[in-house]
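In: Give the three-dimensional model of this entry:
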Amino acid sequence: MSERLQPGDTAPAFTLPDADGKQVSLADHAGRKVIVYFYPAALTPGCTKQACDFTDNLEVLAAAGYDVIGVSPDKPEKLAKFREKENLKVTLVGDPSKETMDAYGAYGEKKMYGKTVTGVIRSTVVVGADGKVERALYNVRATGHVAKLLKDLDV
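Out: Here you go, the predicted structure:
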């Protein structure tokens, strides 16, 4: 399990397939701020709520200069189903190897129903236009997280 990122760290580079199988890289967003959020699984209640919240606030975030990328261990086909079913507008990418999640500190041991398990840690990392981490939030809640993020980012 890798270390959690801290403000000022260089955000780990990644290139992952989106819901259409097209490669998406953090480098594609150079010069813009990017919110990279990590979630356990497409088509689950909490993850759906979070993705819908990001979609609902996408225009506000974009106007403030933020792009949003959601990362899960799902394959592109499942991400496409998720996007269609929920009418999502955020960019969803799959990380089946979990290498990117690991690099961001978003994969490892977590508490679930009182047990310690290994899995995706629901996390959000805000990357500045310079490629440096501005905020790294771990163990965030699916519900209400986007509203809190908007407030914290002054958007």
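
In: make it CA atoms for all contacts and neighbour counts henceforth
Out: Noted.

In: so who does the residue positioned nearest the centre of the chain touch?
Out: The centroid of the chain falls nearest to residue 37 when counting by CA atoms, centre = their mean (1.5 Å). Contact analysis of residue 37 by CA atoms under 8 Å, 6 or more residues apart in numbering lists 68-71, 122-125.

In: will you turn these into CSV that also has neighbour count?
Out: Below are those laid out as CSV (neighbours: other CA atoms under 10 Å):
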residue, neighbour count
68, 21
69, 21
70, 20
71, 30
122, 21
123, 24
124, 25
125, 23
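
In: I have a second one here; can you model it like the first so I can compare?
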Amino acid sequence: MSERLKPGDTAPDFTLPDADGEEISLASRRGRKVIVYFYPAALTPGCTKQAVDFTDNLDLLADKGYDVIGVSPDKPEKLADFREQEDLKVTLVSDPTKETLTAYGAFGEKKLYGKTVTGVIRSTFVIGENGTIEHAFYNVKATGHVAKVIKDLKIGDTE
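Out: From the prediction side, this is the model:
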């Protein structure tokens, strides 16, 4: 299990293929704020709920200067199916080696239905324009998480 990241840490850079096989890198986003979220598997109920919630709030997040990138171990072809079936607008990238997942502490032991298993730990990171982690959320719930991120970032209806 890799160490968990915390606010103030430098976000590990990555270059991963998106749903179309195009290379997406975190470094190319310098100067913008980025929300990177890690999820276990495309086309599953919780992961679909989370991706749809991010898509539904993408305009609000983009208006505040945030890009959103979802990372899973799924192959780009499965991500393309996920995007098409759910009409997703967020950028989805593939990390089949789990190297990026591990670098963010988003892969390792977790509890699943009372058992300890090894897998993707649903996590979200808010990365500042300079590449520094501003917020690190581990073991998040798929439902309601996007609303919590928006609230924690103090954007939306509360301004």
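
In: rewinding a little: next, give me the two most distant ones among the contacts of residue 37 of the first structure.
Out: Maximum pairwise distance among those (CA to CA): 15.0 Å, between 68 and 122.

In: correct me, but residue 155 of the first structure touches residue 58?
Out: No. The pair residue 155 of the first structure / residue 58 is not scored as a contact, 11.2 Å apart, by CA atoms under 8 Å.

In: what's the neighbour count on residue 128 of the second structure?
Out: 21 (other CA atoms under 10 Å).

In: Then residue 3 of the second structure?
Out: Neighbour tally, residue 3 of the second structure, other CA under 10 Å: 10.

In: any idea how far residue 9 of the first structure is from residue 24 of the first structure?
Out: The gap separating residue 24 of the first structure from residue 9 of the first structure is 21 Å, by CA to CA, to the nearest Å.

In: okay, the two: which has more neighbours?
Out: The neighbour comparison of residue 24 of the first structure against residue 9 (other CA under 10 Å) goes to residue 24, with 18 against 15.

In: ok, the more buried one - contacts?
Out: Residues counted as contacts of residue 24 of the first structure (CA under 8 Å, 6+ apart) are 14-18, 93.

In: So which of the residues you listed wins on neighbours?
Out: Neighbour counts for those (other CA under 10 Å) peak at residue 93, which has 28 neighbours.
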